[in-house]
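Visitor: can you look at this prediction? I've put the sequence above it.
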Amino acid sequence: MTTAVDKLTLVEYLAYDDGTDVKYELVDGELVEMPPESDRNNLISLYLLSQFLKFVPIQLIRHKDTELVVIGNRTRVRLPDLMILTQELLEAIAGGRATITPDMPPPVMVVEVVSPGKVNEDRDYRYKRSEYAARGIPEYWIVDATQARITLLTLVDGLYEEAVFQGTDVIKSVTFPMLNLTAAQVLTPGQNIPNP
């Protein structure tokens, strides 16, 4: 962890290497260690990846390892569970580090799968919500298996409008209207839940 005196800049964060495979987000100049995901959360994000592959080219999908620079009190770097890029953004990243910087266009969609605990809930429901809206991301999904719901946020005039889906509710995405999934299918992947 860093102290108040030695807060990292974005450049320092991008060059940081502690010799381990630990993943960090940068939050207001401080390194925040991202613990390994639960098996359930991994399965949910992989299931969504498999569903988006049906109509989104693989080169436009990012899973867990692409950084997204957002602005807070200081620069913040997030590691979303899943992102869908535009062709323009793909070209901006091409050949470089998998980091979406503020001078690049935003992704079309970001998905965060909530880990249990108040700190994780606050991060996904509160902080990332405002950060992603400020970054201009058209659609943000908060997938919460503990609460058995998917909160789909659609950017309208700079603010997110919220729709919540549970159980057999069919998820209605403005960005991806061809998607035909229920909340239960996403929240319990691998189980035999019929298509809507």
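Guide: Looks like it came in fine.

Visitor: CA atoms for contacts and neighbours, from now on please.
Guide: Fine.

Visitor: the strands in the protein, which residues?
Guide: 23-27, 30-34, 61-62, 67-71, 75-78, 82-84, 99-100, 109-113, 139-144, 149-156, 159-165 (DSSP state E).

Visitor: what angle do the second one and strand 23-27 make?
Guide: The directions of strand 30-34 and strand 23-27 differ by 140 degrees, with axes from the mean of the first three to the mean of the last three Cα atoms, to 10 degrees as the criterion.

Visitor: so which elements touch strand 30-34?
Guide: Applying 3 or more Cα pairs under 8 Å, 6 or more residues apart in numbering; DSSP states H and E, we find strand 30-34 packed against strand 23-27.

Visitor: tell me which residue lies nearest the centroid of the protein.
Guide: P80 (2.9 Å; Cα atoms, centre = their mean).

Visitor: what's that one in contact with, if anything?
Guide: For P80, the contact set (Cα atoms under 8 Å, 6 or more residues apart in numbering) comprises 63-68, 110-112.

Visitor: one more to weigh against that first structure:
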Amino acid sequence: MSTINEVLYLEPGLAGTPMTVEEFDAVTECDELYVYQLINGVLVVNPPPSIGERGPNDLLGYLLRAYGEQHSQGKALTYTAPEQTLRTVNRRRADRAIWAGFDHVPDIDSTPPTITIEFVSESLRDRRRDYEVKRDEYLEVGIAKYWVIDRFQRKMTVFRHGDKGYAQVIVQEEETYQTPLLPGFELPLARILAEADLVEGADCYFVST
């Protein structure tokens, strides 16, 4: 049971507070400098994604938008959004969500996306979460595919439902990924990884005045 009756404003000082999903979903205001998730009934507060995640995520969003607007089959892309909170048994923040094949834009807060994308974090604990825990939660709620883009191991893993719970395909750095969920869309993995390299390298330099 939650130890609070009502939370109107989320901020870092509330990290570790027990909450119900109903309480979390009812929140309308927060300190937007942080990311909030509800994991196993506890509020988790994280800093925003690093530039090594945001940069390639922005590029992926651009490629998806270009496909949707310019490709003859681009109408397959219904909508895409970065930093989307997903309603699984928990409330997790996905780096990017894609809704595909709808005839109209659904309620994105309550409709599971067709595809979710994660840009892997570096620590061992975070990697296990990204590769295993999120995979299981996302597939359980009916998400068709889960792309895990790993700039550290220079690959992308695509998870989907399979006979043994899930199946996976490994996309190597030099390969271009395609999916029937977005016919005609091509994702050159090397370009995404190069964007991460570019912005992470730039973050190491400063201008002296």
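Guide: The structure has been received and is ready for your questions. Here the structure is a predicted model, which means the values were calculated and not measured.

Visitor: now what about the TM-score between them?
Guide: Once the chains are overlaid, their TM-score stands at 0.78 when taken by TM-score structural alignment, normalised by the length of structure 1; 175 aligned residues with a Cα RMSD of 2.6 Å.

Visitor: re earlier: quick one: what's aligned to the residue nearest to the centre of structure 1 in structure 2?
Guide: Under the alignment (TM-score structural alignment), P80 of structure 1 pairs with A94 in structure 2.

Visitor: how many neighbours does E37 of structure 1 have?
Guide: By other Cα atoms under 10 Å, 13 other residues sit near E37 of structure 1.

Visitor: try R87 of structure 2
Guide: 19.

Visitor: which residue in structure 1 aligns with it?
Guide: R87 of structure 2 maps onto V69 in structure 1, by TM-score structural alignment.

Visitor: which residue is the nearest non-sequential neighbour of its match?
Guide: Leaving aside its chain neighbours, V69 of structure 1 sits nearest to V77 (4.4 Å; criterion: Cα to Cα, 6 or more residues apart in numbering).

Visitor: quick check: that neighbour touching E67?
Guide: Yes: applying Cα atoms under 8 Å as the test, V77 of structure 1 and E67 come out as touching, 6.3 Å apart.

Visitor: residue boundaries of the helices in structure 1?
Guide: Under the criterion DSSP state H, structure 1 contains helices at 10-15, 39-52, 87-93, 118-122, 128-134, 183-187.

Visitor: circling back: and in structure 2, which of the contacts of P80 of structure 1 remain?
Guide: Retained in structure 2 by both residues aligned by TM-score structural alignment, their matches' Cα atoms under 8 Å are the following of the contacts of P80 of structure 1: 63-64, 66-68, 110-112.

Visitor: drop anything exposed from those residues.
Guide: 63, 66-68, 110-112 (16 or more other Cα atoms under 10 Å).

Visitor: do you know how far L182 of structure 2 is from P48 of structure 2?
Guide: L182 of structure 2 is 29 Å from P48 of structure 2, where distance means Cα to Cα, to the nearest Å.

Visitor: next one: L59 of structure 2
Guide: 18 Å.

Visitor: now do A190 of structure 2
Guide: A190 of structure 2 is 24 Å from P48 of structure 2, by Cα to Cα.

Visitor: next: F152 of structure 2.
Guide: Distance from F152 of structure 2 to P48 of structure 2, by Cα to Cα: 19 Å.

Visitor: of those two, who's got more company?
Guide: More neighbours surround P48 than the other of F152 of structure 2 and P48, with 14 against 11 (other Cα under 10 Å).

Visitor: which residue in structure 1 aligns with that one?
Guide: So P48 of structure 2 corresponds to P36, using TM-score structural alignment.
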